[in-house]
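**Student:** quick one, fold the following:
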Amino acid sequence: MSHFTRVRTALRDAGLLANALGAAGFPAVEVHDEPQTLFGYHGDARPERAEVIVRRAHLGEASNDLGFRRTTDGTFEAIISEYDRRQYDEAWLGTVSQHYAHAATLRYAAANGFEVATEQRDADGTLRLTLRRLT
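**Tutor:** This next block holds a predicted model:
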């Protein structure tokens, strides 16, 4: 039975987090108002619960569910098994955070009368957006 690790994030919006996970390669992401049970690789119910979940069926046979649980300060913490931390590590969480920031920026821009004028990815992976106010 794998031990689950909790990793704090600065992510706050469940919908944006689900979109970011989708952009990171997970087509099926569950979003719940109340925390739901996470399951281990044998299909066993674990005591860990989360509101945003990628089920193990979308990760691989030996994987456990990936979860994101809302904390008391409103941010999400990632709940990742020790086994899965080999693949879903700090670098992976950084990628998810980048997708989240991109989606949040686009949502803000649309809500505040901006459109994306240019979108460019640098060789180091940096994404540069230029926004222009709609007239």
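
**Student:** rest of the way, CA atoms for contacts and neighbours
**Tutor:** Will do.

**Student:** list the buried residues of stretch 96-114.
**Tutor:** Buried residues in stretch 96-114, counted by 16 or more other Cα atoms under 10 Å: 96, 97, 98, 99, 100, 101, 102, 103, 104, 106, 109, 114.

**Student:** check stretch 66-83 too.
**Tutor:** Under the neighbour-count criterion of 16+ other Cα under 10 Å, stretch 66-83 has 66-70, 75-83 buried.

**Student:** out of these, name the ones that lie in helices.
**Tutor:** With helices taken from DSSP state H, there is no overlap with these.

**Student:** between these, which sits nearest residue 124?
**Tutor:** residue 78 (25.6 Å; Cα to Cα).

**Student:** against residue 61, how distant is the closest one?
**Tutor:** Computed as Cα to Cα, to the nearest Å, the residue 78 to residue 61 distance reads 20 Å.

**Student:** please name the nearest non-neighbouring residue to residue 29.
**Tutor:** Distances taken as Cα to Cα, 6 or more residues apart in numbering place residue 54 nearest to residue 29, at 5.1 Å, with adjacent residues excluded.

**Student:** could you also give me the structure for this second sequence? I'd like to compare it with the first:
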Amino acid sequence: MSEYHAQKTQFKDGACLVDALKEQGYSEVEVHEVATQLFDWHGHTTRYLDPNGDKANIIVRRHIVGGAANDLGFKKMADGTYEAIVSQYDSHKHNAQWFKGLKKSYVEKVDHKTAAKNGLKFLGRKIVNGRVQLQFLDPRAN
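**Tutor:** Predicted coordinates for the structure are as follows:
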């Protein structure tokens, strides 16, 4: 048995979350306006978190996660954040370190998107004192 557990996140931008998941190596990520059923490694529907079926809006299917994995999901909550839905079995892969990398990638995607909306041009990325710094140029500045 590998029941699902929900984990609160700060992710709010679905498109940036999808891009961050792809950067983590998941080539196929499903996006659903209406939350869709998650499946266990046998392909059976699950009902660990919801008696009507565990569902998510952003899904990495088990065959993409790899091995004898279950689906990985992110469900949009009423406050606009996405709640991660990870099976107990897959929590060794999708652990705190993995989520740290996902968050780092997500934040970069959000920063790029925000900068572009504000007319900034991305110049590059460098590491200063062990921290990533994104560099942008404002073409409107003199």
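
**Student:** quick check: longest helix of the second structure.
**Tutor:** helix 96-117.

**Student:** so where is that one in the first structure?
**Tutor:** Using TM-score structural alignment, the residues of the first structure aligned to helix 96-117 of the second structure are 90-111.

**Student:** gap between that stretch and the chain center?
**Tutor:** 9 Å (Cα atoms, centre = their mean, to the nearest Å).

**Student:** show residues contacting it.
**Tutor:** Contacts with stretch 90-111 of the first structure, where a contact means Cα atoms under 8 Å, 6 or more residues apart in numbering, come from 11, 16, 17, 19, 20, 21, 23, 24, 115, 116, 131.

**Student:** ok, average deviation of it from the second structure?
**Tutor:** Mean deviation of stretch 90-111 of the first structure relative to the second structure after superposition (mean Cα distance after the TM-score superposition for the first structure): 0.9 Å.

**Student:** what segments of the second structure are strands?
**Tutor:** 4-7, 30-37, 55-60, 72-76, 82-87, 121-128, 131-137 (DSSP state E).

**Student:** where in the first structure does the fourth one fall?
**Tutor:** Read it as strand 72-76 of the second structure. Under the criterion TM-score structural alignment, strand 72-76 of the second structure matches residues 66-70.

**Student:** rewinding a little: any chance of a markdown table for the strands of the second structure, columns distance to residue 45 of the second structure?
**Tutor:** Listed next are the strands of the second structure as a markdown table, based on distance: least, Cα to Cα, whole Å:
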| stretch | distance to residue 45 of the second structure |
| --- | --- |
| strand 4-7 | 11 |
| strand 30-37 | 7 |
| strand 55-60 | 9 |
| strand 72-76 | 13 |
| strand 82-87 | 13 |
| strand 121-128 | 42 |
| strand 131-137 | 41 |
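
**Student:** which one of those lies closest to residue 93 of the second structure?
**Tutor:** strand 82-87 (9.8 Å).

**Student:** burial measure for residue 53 of the first structure, as a count.
**Tutor:** By the measure other Cα atoms under 10 Å, the count of residues near residue 53 of the first structure is 25.
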